[in-house]
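Asker: when you get a sec, could you give me coordinates for this:
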Amino acid sequence: MKIEDSVVFVTGASRGLGLAFAREALARGAAKVYAGVRNPAVFSEPGIIPVKLDVTDPASVDVAARNASDVTLLVNNAGIGEITGSPLADCAEDHARRTFETNYYGVMRTTRAFEPSLPGDGNGAIINVLSEAVWRVVPMLAPYSASKAAAWSYSNNIRAQLKERNIRVLGLHVGFVDTDLTKNLDVPKANPVDVVRQTYDALEAGESEVLADAGGRALKQTLSLAVPGYIDPDVVERK
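Answerer: Next up, the predicted model:
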């Protein structure tokens, strides 16, 4: 499918990667771009239509889907991440519940709500923003990694399910992206505009998955090894 002339809905579009997805869709000639945001009153982007959306609230998701029933491309970008410190920490369970509510159940809710309206003529698609954390061992982000792994599995299953309707599903795997969410982390970060461009290019090329940074690509290459990178993180460094 092409972004040009499509109708795009981006969740979590008030800033960061979500806003980059919305802006790039508009730049590529999308006929209409909706921005799913918690507070439409404070959202002001020329040419982009704000729609009130809280992916943790089923009623909010259903109303948003009804108000944007002409969508042809859904971008499930909304997500949260918390540094837990240790997967054995007292707070880990609470962190996991909050994170799954957005990163996994939120994706399920929006997909279920918007899917019936997506066209089945080859011009309908879903992009799910996942993470290279599904394969990378980062104990301080264990709940986040688990939520993204669950969303990855869900993406693979709906891809098979929606193939019958000729609706594409693309998973985006990326590490840290240079946004407000990561501004206090001293780690290598991908440029959000570059990530979005790679993702839209992959969708238009008919791909099902895109790894948007070198770290993720190197990590995935280890998955077929006897000792992959998610068992021994040093494998990536030795390749």
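
Asker: could you use CA atoms for every contact and neighbour count after this?
Answerer: Noted.

Asker: now do the strands in the chain.
Answerer: 7-11, 32-37, 49-52, 73-76, 124-129, 167-173, 209-211 (DSSP state E).

Asker: quick check: which of those strands has the most neighbours on average?
Answerer: Compared across those, strand 7-11 shows the largest average neighbour count, a mean of 28 (mean count of other Cα atoms under 10 Å).

Asker: any residues touching that strand, and which ones?
Answerer: Contacts with strand 7-11, where a contact means Cα atoms under 8 Å, 6 or more residues apart in numbering, come from 18, 21-22, 25, 30-37, 53, 55, 68, 70-78.

Asker: before we compare anything, build this one as well:
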Amino acid sequence: MIRVEGAVALVTGGNRGIGRAFVEELLAQGAAKVYAAARDPRDVEIGTPVRLDVTDPGQVAEAASACPDVNLLINNAGYHANQRLVLTDDHQAARDEMEVNFFGVLNMTRAFAPVLGANGGGAIANVLSVAGMVPAPFMGGYSPSKAAALWLSTISRAELEPQGTQVTALIVGSVDTRMAAHVDGAKENPRDIARAGLKAVERGENVADTDWMAVDARARAARDPARYERQLAKLLNAQTLRTTK
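Answerer: Presented below is the predicted three-dimensional model:
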């Protein structure tokens, strides 16, 4: 199992939100170095800036070459288009969400697997969502893309086990970030999510809920899946009514 203290980490989307919180928490817990990756490295205010668009294979390869000492990869970069999946005028939105949330994670995992293996195995943490555990109709293509990344986490764990690389899927609820600015209700502090996520990595957990909302949503879905699905559909319709008034 990997320890945060002394680790060399790379965080995608490390310039804001949960990504920045991971960078801050890693440094606070004694990580030796933290690469903060962003499309525009000028946006990075803490950590070692790295230019990286996870949907660009060339930039991903450059990052893997430029950061050969990484033993902890945190795939945090995400995209939520805030569009419906079927009844939408923007048919590109779901593809864009899949490109970042699934293929971006796959790109990074493929590129950094040899790096992690060369550095003793290390660990990968995929920052996912409760919307990837249970279908969330009000989150359009975001929910399917996070579900795909969840299965990717399981498959990656099996493939990379021989080289000693652990893979942890972090199930995140509602967090106080720019991506969730349109969401009503209580939201978690990003630093609390990062703290819980790093604990799960150090414990070597396969799948870990990072907050109360994630735990509660998964429990309610498990108790009565049909009822939970109806509640989510009602939430979608209620949102639609608010936006069309």
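
Asker: any idea what the TM-score is?
Answerer: The TM-score (TM-score structural alignment, normalised by the length of structure 1) is 0.89; 231 aligned residues with a Cα RMSD of 2.0 Å.

Asker: circling back: could you dump the strands of structure 1 to a markdown table with distance to Met108 of structure 1?
Answerer: What follows is the strands of structure 1, written out as a markdown table (distance: least, Cα to Cα, whole Å):
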| stretch | distance to Met108 of structure 1 |
| --- | --- |
| strand 7-11 | 13 |
| strand 32-37 | 15 |
| strand 49-52 | 18 |
| strand 73-76 | 9 |
| strand 124-129 | 10 |
| strand 167-173 | 13 |
| strand 209-211 | 18 |
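
Asker: go through the ones you listed and name the closest to Gln161 of structure 1.
Answerer: strand 167-173 (9.2 Å; Cα to Cα).

Asker: after superposition, how close is the closest one to structure 2?
Answerer: Superposing on structure 2 and averaging over aligned pairs (mean Cα distance after the TM-score superposition for structure 1), strand 167-173 of structure 1 comes out at 0.6 Å.

Asker: if we can go back for a sec, wait, which of the strands of structure 1 is closest to Asp186 of structure 1?
Answerer: Here strand 167-173 is closest among these (Cα to Cα), at 20.1 Å.

Asker: how far off centre is the closest one?
Answerer: 9 Å (Cα atoms, centre = their mean, to the nearest Å).

Asker: kindly report the same for stretch 151-167 of structure 2.
Answerer: On Cα atoms, centre = their mean, the centre of stretch 151-167 of structure 2 falls 16 Å from that of its chain.

Asker: repeat for stretch 139-158 of structure 1
Answerer: 11 Å.

Asker: matching residues in structure 2 for it?
Answerer: On structure 2, the counterpart of stretch 139-158 of structure 1 by TM-score structural alignment is residues 137-156.

Asker: next one: stretch 169-177 of structure 1
Answerer: Counting by TM-score structural alignment, stretch 169-177 of structure 1 corresponds to 167-175 in structure 2.

Asker: which residues sit against the matching stretch?
Answerer: By Cα under 8 Å, 6+ apart, stretch 167-175 of structure 2 touches 123-130, 132-133, 150, 153-154, 156-157, 180, 183, 186-190, 193, 197, 200-201, 204-214.

Asker: buried residues in stretch 131-151 of structure 2?
Answerer: 131-150 (16 or more other Cα atoms under 10 Å).

Asker: oh, I was asking about stretch 219-227 of structure 1
Answerer: In stretch 219-227 of structure 1, counting by 16+ other Cα under 10 Å, buried: Leu219, Lys220, Thr222.

Asker: ok, now stretch 95-113 of structure 1?
Answerer: 95-96, 98-111, 113.

Asker: from Asn191 of structure 1, how far out is Leu219 of structure 1?
Answerer: 19 Å (Cα to Cα, to the nearest Å).

Asker: kindly apply the preceding question to Arg112 of structure 1 instead.
Answerer: 30 Å.

Asker: quick revisit: got TSV for the buried residues of stretch 219-227 of structure 1, with distance to Phe9 of structure 1 too?
Answerer: Below are those laid out as TSV (distance: Cα to Cα, whole Å):
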residue	distance to Phe9 of structure 1
Leu219	30
Lys220	29
Thr222	34
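
Asker: so of those, which ones are in helices?
Answerer: Leu219, Lys220 (DSSP state H).

Asker: got a list of what the residue nearest the centre of structure 2 touches?
Answerer: The residue lying closest to the centre of structure 2 (Cα atoms, centre = their mean) is Val127, at 2.3 Å. Applying Cα under 8 Å, 6+ apart to Val127 of structure 2 gives the contacts Ile74, Asn75, Asn76, Ala169, Leu170, Ile171, Val172.

Asker: check contacts around the third one.
Answerer: Contacts for Asn76 of structure 2 (Cα under 8 Å, 6+ apart) come out as Val11, Thr12, Gly13, Gly14, Ile18, Gly19, Asn126, Val127, Leu128.
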